[in-house]
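**Student:** generate a structure from the sequence data that follows.
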Amino acid sequence: TVRSSLCGSVRALISSLRSPLFRQHRKSSFLIHLCIALCIYAILYFWLHVDPRVSTTTDPGTLQALSVSEDTYSFRAKRFNAYVVNERFRSGPGEFGRGVDAGISESEMQRVNDVDGYNSHACKQIALDRSLGNRPAKECLAINYPFKLPTASVIIVFFNEPFRLVMRTVFSVVNRSPPFLLKEVILVDDGSTQELLLGHLSDYVRENWPDGIVRIVRLQKRTGLIRARLEGAKAATADVVVFLDAHCEATYRWLEPLLYRIHQKPDAVVVPAIANIDRFTLKVFRTDVRYTEDGWLSLRVGSFAWDGMFIFEHPPRSAVTKRRSNTDTIESINMPGGLFAMRRDYFFKLGGYDEGMEVWGGENLELSLRIWQCGGSLEFSPCSTVGHVYRANHPYKFPGNKDYNGYNTARVADVWMDMYMDNFYLARGDLKGTDHGDVSTRRQIRSDLRCKSFQWFLDNPAAHKFVYSRNRLGYGSCCTTEGHCLLRGNDGSEYRKQTMSLLLTPSRVTVHSWATLFALTDTGLLRKDWNCVRLRRAGGPLNSVWVFTPHIVDLEICPLEELEEPKQREWWRAWVADQMKRIEQRQISHPEQGFQAVQTTNQRGAHFRWLYDKIHGKLINAQTGYCLDGIDGQRPTPKPCVDDAPSQSWHFSHHG
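**Tutor:** Take a look at the predicted model:
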C-alpha cells in the first residue's frame, strides 16, 4: 500500500541519516536533525490526512445499485469524508468511546436503571455522533476490500426506545459506512407512543439526512420485534439486510468485513464481534479479539442453553485452528438476534422469520438452526465490531404475563430438534404439553429445503455441545432421598460465568427447569452445561488442598481438554473399577463403612471427579473421598461418607 511504502522510505531515510558517513561531519548535525523532524512531520501529516476517504464520484453501475443520482452520491461521500477526517479531533464528554460520570446519587442511578435500563443522564451529555476509539486489529486494517461488494440495508426496529439511543445508532451507521456500500437505513417503528419518536423523529431525520439515506417505516399497530423485523426486510431494497438493535454503535470499518464475507460465500450469515457499552457510563469497551500465547482466539461466539436462551462461549479450538488466517470468520452455532447480516434473497429463500412466533425471543435460535441444517453457515467476524448496550430491562414488552420466549422456543424444538427436544423439555418442564401453535408451515419449509437432521447439527457444527441425554450415567434433576435437589446459584443475570455457587432446592423438584438440570458423565464430571461441580477449600486458592479450611463445592468452567483426553479417561476407568472393588470388600466386613474404603488420588483434576454408586446414591469426590451431602437443605457440602445417610443418597430423574 501507499502507506506502507511511505513508512519504508521514511525508515530507510532515517537509517541513512544515522550512518557513519553522516556522523563524520558534525557540522551537518543540524541538517540531520532537521531532516528527521521533517520525516516525522511527514508521517504525522500522512496519518492525519490520508484516511479512508472515498471519491466523491462513482461509476453508473454503483449509482444504479444505490438508486441515487450523481449529486446525491457526491453529497453522501462528502459527508462521510468530513466525518472520518474530523473524528480524531473531536473533544467532549464520551468522545473516543469514553464513559461519562453523570454525577448523580446512587439512589438516582438505581431509579434510572430500573426505569430506563441504562444511565439516561450520561446519555444526554454525550454527542449523538460521538467518536469511537475502537479499531480493528492491525491484520484487519491491512485488508484491501474490493470496491464492488453487495449493497446493504441496515434495519433498526424500535418501540418506545430512548430517542438518543436510536439516533446514536443511526449516526454511527451512516458516519462509518462507505457511501458506495450503504444503500439505506430503515427505521421500523413498531407502534411507539412517545412523542419524541413520532413527529419529532420524522422532522429530525429529514433535517439531518436530507439525502434520504435514512427512512422510517411506521407500522399501523404494534406487532412485536419479530414481525417488525420481517416488515423491515420486506421494505429493504439492497442486496444484504443488516439487522441491528436500536441501542448499538457501529465502529470504524464495521460494514466491509460483513459484506466481503457474504460476497465470498452468499449463504453465509455473518455476525460482528460485539463490544459491550456499559449501561452506567456508556463507555465502549474494546472487543477481546486477540490471541493468547498458545494461539487461542479469545473472541466469543454464540451458543445456547437447553432452555433456548442465548449464551456466549469461547469457540472450540478446532474451529479456531482450521482457519487459514487470523482475519477469517469463525463458525458459531447460534446468533444474538439483534446483530447480523445476510443476503436479502437468501433470508426469504430460507423462509424469513417464523410468523407464528410472537413478540420476541427464540427467533435467533430458530434462524440459526435453519441456517445450519438447511445448508448455510453462521459465522462471527473478528474484523467487524459493533457496540451494544445491554440494558437492565427489556424494551419489548406486551400487556399480560405470557412467556413469549418459552412459547417461541417450544416451536423451535418441535420443528428442528427432532428426538433431542427432550433436552429442551428437561430445561423447560413447565412448557411440556402446552400449546405453541400450528407449526405445519415451518415443517413444510424444512421439507422443501431438504434440511438435515438435528443429529447432523450435533455431530458437525455443534459437536462440542453438551447433550444431557447422551451417554450419561444420570441426568435431569439430582435430588437426595430427603427431597433437596442441586440448584445453580443465581449469581447474576449472565448465563455463563466463570464461577457460580451451587445450592439446594427447599423441596423436591416437580417441574424440571434449566437451573436444576445436571448430568453425570462416564468420566465422573457432574456437569451443568459448560460448568462442572468442583470441590475446593473455602477461602484458599481454588485448587488448594494444603490449607486448613473447610471444603466447599461450587460450579466452575470445565477444563474439558485436560480431563477428557484419552489417558485421563483410561486412568479414570481403572480408578473407578478399583474403588468399587474396595467398597464391596469393605462392606462385607464392615457393612456401615463401605464407602470409607475409597482410596483418594492426587491425579490432575481429581477435585472435579465424582465416583457414583447408583444403588446407594453416593457421589464421592476422588481427591478427598468425601461424599456430597445435602443435610442442611441450603447448600451441598462434602462430608465424610456415612453409608446409610439419606442426605448423602443422590438420585437422578433420568438414567443413561
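
**Student:** okay, CA-based contacts and neighbour counts for the rest of this
**Tutor:** OK.

**Student:** and residue 318, how many neighbours does it have?
**Tutor:** A count of nearby residues for residue 318, using other Cα atoms under 10 Å, gives 9.

**Student:** check the one 3 residues further on too.
**Tutor:** The number of residues packed near residue 321 is 14, by other Cα under 10 Å.

**Student:** same question for residue 325.
**Tutor:** Other residues lying near residue 325 total 10 when counted by other Cα under 10 Å.

**Student:** tell me which element it is part of?
**Tutor:** In the assignment (DSSP states H and E), residue 325 maps to no helix and no strand.

**Student:** buried ones in stretch 475-494, by neighbour count?
**Tutor:** 475-489 (16 or more other Cα atoms under 10 Å).

**Student:** can you pick out the most distant pair from these?
**Tutor:** 481 and 489 (21.1 Å; Cα to Cα).

**Student:** picking up where we left off before, closest one of the buried residues of stretch 475-494 to residue 393?
**Tutor:** residue 489 (21.0 Å).

**Student:** quick check, that closest one in contact with residue 503.
**Tutor:** Yes - when contacts are counted by Cα atoms under 8 Å, residue 489 is listed as touching residue 503 (5.7 Å).

**Student:** quick check: closest non-adjacent residue to the most centrally placed residue in the chain.
**Tutor:** By Cα atoms, centre = their mean, the mean C-alpha position of the chain lies nearest to residue 312, the distance being 3.8 Å. Sequence neighbours aside, residue 302 is the residue nearest to residue 312 in space, at 4.8 Å (criterion: Cα to Cα, 6 or more residues apart in numbering).

**Student:** to compare against the first, here's another:
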Amino acid sequence: MYACGKYCSPRRCGFYIIAFLICQLVFIVIFMRSDRYDDIYASELLAYKNVSYLDWRAFISQTPETTEDYYQYNIELSNALGLIRKLPVTRHSSCTTRNPILPPPLEANVSVVISFHNEARSMLLRTIVSLLLRTPEDHLHELILVDDGSQRDVTLLDDLKRWMGGVFGSRQRLGLIFLRNEERMGMIWSRNRGASLASGRYVLFLDSHCEVNDGWLEPLLERLAGNANLAVSPLLDPIDPTTLSYRKGNEMLKGGFDWSLHFHWLKRQLASGERLEMPYQSPAFAGGVLMMSRDWFLRLGSFNPYLKIWGGESIELAIKLWLCGGQIEIVPCSRIGHIFRRRHAFDFPSQFDQQLSPAQEIYLHNSKIIAESWLDEYKNMFYALRPAARRIPLEHTYDELQRMRTERQCHPFDWYLRHVSPELRMHFDELSATGTLRNEDRCVHARHKDSQLILASCYLSDITQWSLLRQSGQLSTHREFCLTVGFGMRIALEPCGRNETARRSQRWMRLGTRLMHAETHLCLDNPLKERLEMSTCRSHAVSQSFQFALEMEGRT
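**Tutor:** Below is the predicted model:
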C-alpha cells in the first residue's frame, strides 16, 4: 500500500489490478480454447481441400504414457495443439507476389519419404497433415512412411494407415506406402529403403517433427527444374521444443561443418545486389529436410549404406554432391518448421568399445567413413581432433570407399575447400598445430566442471583438443579459452584475448617439442604427475616435451 500510495492513487492502483486480472483470465480462456480453435481451422481447411474430417483425438489417445524427456519436446502441448494449426508467414513478401514457373506435374512430381522411430502420434500426424494440406495435389505423387522399429507404440503404423485411409482415401492421385522395420535399422537405412521404392521424379526427405508452411514446394521445384544435379533445402524455421512456438528462420545462415565433422550453421555475407529472399549456395544442409532428383540421388549411391543408424549422412551426401558434379542451395522462399531437439530422443545400440558411449561410437564410426572416403590428406585433421576414431573398426576396405570417386571422376577434397567452403580452409590455414597435447603417455586436459588443467589419459572421450594459432601464437581450446600465464607464473585458462594487450600473456612459441611462453621466456613443464608449471627451458627435458597430434609447420 505504501508503494501504491507513493506512485498512484488507490483508485488507479485498483484499476490496474482489476485490468491485470481480466487480462490473465482472457489469456487462460484463450489457452483453454486453443485446441477448439485449431479443430475449427483444421475442419475448415480439410473441407476446403475436399477431404473428410475424422476426429484425430481417438488416434492420439493411443499414445503410450511417457515423460517429456522421452520425446525431447512438450508432448502435452503437442497433443493439445490440434490436427493442424495456422502458421505465421515467415518468408519475404516478394515470395508471395510472383508465381513460380513450374513444369507439368508429370515432369515434376514428388515422392516424400518420412522415416520415424518412437515419434509421438500428435507430432507425426501434424507433420503428415500439414504436408498433405499445404502441398499442390498435382505435384504430390506419393507419401512413403517408414516406421523404424518403434518399440512402445507397435500399432502406430496400422492405426495411421486406417486413419489416413478415412481422411485422405478420396485422393486418387496420392500414393500411400506404409513400411515397418521389424527391428531398428536406423534412419539412414530407412531413408534409402524409401527412396528405392519411390517412383516420383523428385524425392523429398522430411523429418517426422516438422510443419510445412504455405507455398513451400513451388520455389523448390522451380530451382530443380533448371538444374538436374541440384539438391535444395527449404529455409528451416525453428519450432521451440518446449513452447512449440513457430519462429522465423535466419536467411543469413548456411550449412557447414568443422574438422571434427560436426554440422554447424555458418554466417554468410550477401553479395553485391543479392537479396535476402534469393536462393543461395550452401556447403552442406541439415540432414532433416532435403530434396533432389531421385535418379541423381540413386546414381550418387544414396546415403552411404555403410553409415550406421543416424549421423553424418547429410555431411557425407553434401561432400559427395559438390565433389561429383552437383550443387546445394537453400531456398528462403520455401519454409518448413523443424524441431531441433536438445539431445537425442532415442538410444543407440551398443558397439564394441566400452570406453565410449554407443552414441559416440556411432558418430566416430560414421565420421571415420567420411574421412577415409572424401577428405584425402586432410583426414589427418579429423584424426588429430578425434584420436579415438583410429580404434573404430570398419566393416569394409578403404578401396571400396574410394571406388565411386574414381568411377565418377570426382574432384579432390582440396577443390571443396577452395570453391565451396573457404571457412573450413581458413580454419586449417590459421593453425600451426592442433589436436591432443601429449606429454609422454598423458595429455593436457581442461576439466569441464572447473576448467582446472590436469594431465589425463589421452583416450578420454572428451579429452581437450588444442589449437596453436599461427598469427597470434595463442593456444586455444574449442571453447575459445586460451592457455594463459598470469600473476605468480600461474597457469590458467582464460577467454582468448581479442586485442594485442590481452594476447600478450597468451602467446606461445614452439622450440622443438617445447612450448615457450613468449612474454616470460619460460617453458611449460610437468615436473610431477598431473602438475603443470612454468620453469626455465631445458633442451631435451622430457617433462617439457609436449607433442600435438598434428603439426602443420616445422618447429624451430
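
**Student:** so after superposing, what's the score?
**Tutor:** TM-score for the superposed chains, counting by TM-score structural alignment, normalised by the length of structure 2: 0.73, backed by 470 aligned residues with a Cα RMSD of 3.9 Å.

**Student:** what range does stretch 180-188 of structure 1 cover in structure 2?
**Tutor:** Under the alignment (TM-score structural alignment), stretch 180-188 of structure 1 falls on residues 138-146 in structure 2.

**Student:** coming back round to it: wait, is the residue nearest to residue 312 of structure 1 part of a strand?
**Tutor:** Yes - counting by DSSP: H, G, I helix; E, B strand; the rest coil, residue 302 of structure 1 is located in a strand.

**Student:** who's in contact with it?
**Tutor:** 310, 311, 312, 313, 332, 333, 334, 335, 336 (Cα atoms under 8 Å, 6 or more residues apart in numbering).

**Student:** can we see that at 6 Å?
**Tutor:** Counting by Cα atoms under 6 Å, 6 or more residues apart in numbering, residue 302 of structure 1 touches 312, 332, 334, 335.

**Student:** any idea what residue 216 of structure 2 aligns with in structure 1?
**Tutor:** Residue 216 of structure 2 maps onto residue 254 in structure 1, by TM-score structural alignment.

**Student:** any idea how far its match lies from residue 287 of structure 1?
**Tutor:** 13 Å (Cα to Cα, to the nearest Å).

**Student:** how about residue 425 of structure 1?
**Tutor:** 35 Å.

**Student:** what's the matching range in structure 1 for the top strand by length along structure 2?
**Tutor:** As assigned by DSSP state E, the longest strand anywhere in structure 2 is strand 327-339. On the basis of TM-score structural alignment, strand 327-339 of structure 2 is assigned to residues 377-389 in structure 1.

**Student:** do stretch 68-80 of structure 2 as well
**Tutor:** Matched against structure 1 by TM-score structural alignment, stretch 68-80 of structure 2 falls on residues 113-125.

**Student:** straight-line length of that stretch, end to end?
**Tutor:** Termini of stretch 113-125 of structure 1 sit 17 Å apart (Cα to Cα).

**Student:** same question, stretch 144-156 of structure 2
**Tutor:** Across stretch 144-156 of structure 2, first to last residue, Cα to Cα, it's 15 Å.

**Student:** that one: which residues count as buried?
**Tutor:** 144, 145, 146, 147, 148, 149, 150, 153, 156.

**Student:** coming back round to it: tell me roughly how far the longest strand of structure 2 lies from structure 1 on average.
**Tutor:** Compared with structure 1 after fitting, strand 327-339 of structure 2 has a mean deviation of 1.7 Å; criterion: mean Cα distance after the TM-score superposition for structure 1.

**Student:** next SSE after that strand?
**Tutor:** Per DSSP H and E, the helix or strand that comes after strand 327-339 of structure 2 is helix 358-374.

**Student:** which part of structure 1 matches whichever helix or strand comes after that next one?
**Tutor:** Proceeding N to C from helix 358-374 of structure 2, the next assigned helix or strand is helix 379-385, under DSSP H and E. Residue correspondence for helix 379-385 of structure 2 in structure 1, counting by TM-score structural alignment: residues 421-427.

**Student:** mean deviation of the matching stretch from structure 2?
**Tutor:** Averaged out, stretch 421-427 of structure 1 is 1.5 Å away (mean Cα distance after the TM-score superposition for structure 1).

**Student:** just the residues contacting that stretch, thanks.
**Tutor:** So stretch 421-427 of structure 1 is contacted by 306, 307, 413, 512, 513, 514 (Cα under 6 Å, 6+ apart).

**Student:** got the contact list for the third one?
**Tutor:** Contact analysis of residue 413 of structure 1 by Cα under 6 Å, 6+ apart lists residue 421.
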